[in-house]
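>>> Output the structure for:
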Amino acid sequence: MMLQPDVYIGAIADYDGSRPSAIAKRQVSGSVMLTALGLEGDEQAEKRHHGGPDRALCHYPREHYAFWQRQYPQQADLFCAPAMGENLSTLGMTEESVFIGDIYRWGEALIQVTQPRSPCFKLNYHTGIERFAVQMQDCGYCGWLYRVVAEGMVGRHHGLELASRNSDVSVAEAIAIAFQMPFDAGEYRRLMSAAGLSASWSRTMQQRLLNGKIEDMNQRLLGA
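Next comes the predicted model:
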């Protein structure tokens, strides 16, 4: 099955009460070059936590916006792509059907799923909803990130087609293991064994095993 993704890029902008961010995106109508660091013209404000080879693209399922509209009916107009700062938006791909390590053919490029998106406090400022990042993490509607295996020209007119499945860990399972389950060494090892998992997520799971506990997530989620 081949799906047509809507494509978005964004530039760094200032946010009142928060640090600069490129979470606000605009749609790209034609073709754009995809390099190892992402779409040409797309920016990341804090490269320690966003962007880089393992996090070159963010994909958010369009299906989830109906859920957020029901949760916040008075702000329903806010919840449409690319409200979550995504580069790719589709109908027909969700965290349950996409797996860590999946490689997709997209135009001239090949992209590989590396990890779920780790919601951060900038979503709280972007949506104007306190603790929105916590809600996204708790419900599991996080989306996922890609690395670029082969560069090339891409666009909405190029379909996304699964080329290779390389693990048995879905993005939904990865979210549950990392964000929702109590400490479970066996599940951390299972996630680490998933081909294609990002270096940062492998490192986090390894740190949990070494420390015997789950790290504090408040700084990422709340900016505290």
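>>> From now on I want contacts and neighbour counts done on CA atoms only, so please keep to that.
OK.
>>> in the longest helix along the chain, what's buried?
Scanning the chain for the helix with the most residues, using DSSP state H, yields helix 199-211. Judged by neighbour count (16 or more other C-alpha atoms under 10 Å), helix 199-211 contains these buried residues: W201, S202, T204, M205, Q206, R208, L209.
>>> which one of the residues you listed is nearest A109?
W201 (24.0 Å; C-alpha to C-alpha).
>>> One more, please, to line up against the first structure:
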Amino acid sequence: MNPLNIKLLNLFAGKTKEYPEHEPSAIAKSRLSEMHYLTTLGIEGDEQYEKRFHGGVDRALCHYPIEHYDYWHQAYPDLKPLFVTPAFGENLSTQGLTEENAFMGDIYQLGEAIIQITQPRSPCYKLNYHLQIPNLSLLMQETGYCGWLYRVIKEGNIAPDSKLELLSRPGTLSVKRTLEIAFNEPFNEENTLILLSSPGLSTSWTRTMQNRLLTKTIEPFNFRLFKK
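The predicted model follows:
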């Protein structure tokens, strides 16, 4: 099963670095030029600083489509030199796969490994500093140009020339629709239940959606989008 024409452009990984504007971060990634082993915690050698919000088995890889860079180039032409992959801290850069045709729970072959979409990316304030736009995280959330995250369900070697191929699609909710429900629409119990039923949904998003059902409200986003 591979109805998608996906081209893997690059793989990236990075180490934690110090920043004068905010806490340390591993958002600055470098292009990989050779084979690396992909474990359940991500690409060997790749790091995440705040483990509460980044990394872990449900968030082992970050994917950001190359297609979105054109939008940011047009929106911020003066900052175009900053918007070069992997500006958003992504591990995977592709052409042909966006939030519109990627679905929650999708299972893909990547080299020897098998990975599954677990949640959209939740943009945070560090992106604002990294790309010099004070409200970039909010803009990403509003546009839906967030990217998404994977868990690794089979470890293996991956390389820049590996193929990314869809193996199965157990879910019916696109990442785009998930972002709309999660971030840009008022609380709706039916839609929240639909999202909660997504196959492979990460523990953190499962907890968040269940809490919304209990409180009948959507939690505030400012603590994530803007540094106090």
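>>> before we move on, back to that, so can I have JSON lines of the buried residues of helix 199-211 of structure 1 showing distance to E96 of structure 1?
Shown next, in JSON lines, are the buried residues of helix 199-211 of structure 1 (distance: C-alpha to C-alpha, whole Å):
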{"residue": "W201", "distance to E96 of structure 1": "19"}
{"residue": "S202", "distance to E96 of structure 1": "21"}
{"residue": "T204", "distance to E96 of structure 1": "22"}
{"residue": "M205", "distance to E96 of structure 1": "21"}
{"residue": "Q206", "distance to E96 of structure 1": "24"}
{"residue": "R208", "distance to E96 of structure 1": "25"}
{"residue": "L209", "distance to E96 of structure 1": "26"}
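>>> Quick check: closest non-adjacent residue to the residue nearest the centre of structure 2.
Nearest to the mean C-alpha position of structure 2, counting by C-alpha atoms, centre = their mean, stands W148 at 2.7 Å. Using C-alpha to C-alpha, 6 or more residues apart in numbering and skipping the chain neighbours, the partner closest in space to W148 of structure 2 is P120 (3.9 Å).
>>> Can you verify my assumption that the one you found contacts R177?
No - counting by C-alpha atoms under 8 Å, P120 of structure 2 stays clear of R177, with 10.2 Å between them.
>>> Between the two, which has more neighbouring residues?
Counted by other C-alpha atoms under 10 Å, P120 of structure 2 and R177 do not tie: P120 has more neighbours, with 28 against 18.
>>> What does the more buried one correspond to in structure 1?
Alignment note (TM-score structural alignment): P120 of structure 2 maps to P116 of structure 1.
>>> repeat for A13 of structure 2
Under the alignment (TM-score structural alignment), A13 of structure 2 pairs with I9 in structure 1.
>>> quick one, strands of structure 1?
Counting by DSSP state E, structure 1 has strands at residues 2-3, 6-9, 13-15, 18-21, 26-27, 32-35, 38-39, 57-61, 88-90, 103-106, 109-116, 144-150, 152-154, 160-164.
>>> quick one on the thing from earlier: could you check how far the residue nearest to W148 of structure 2 is from A159 of structure 2?
Distance, P120 of structure 2 to A159 of structure 2, by C-alpha to C-alpha, to the nearest Å: 24 Å.
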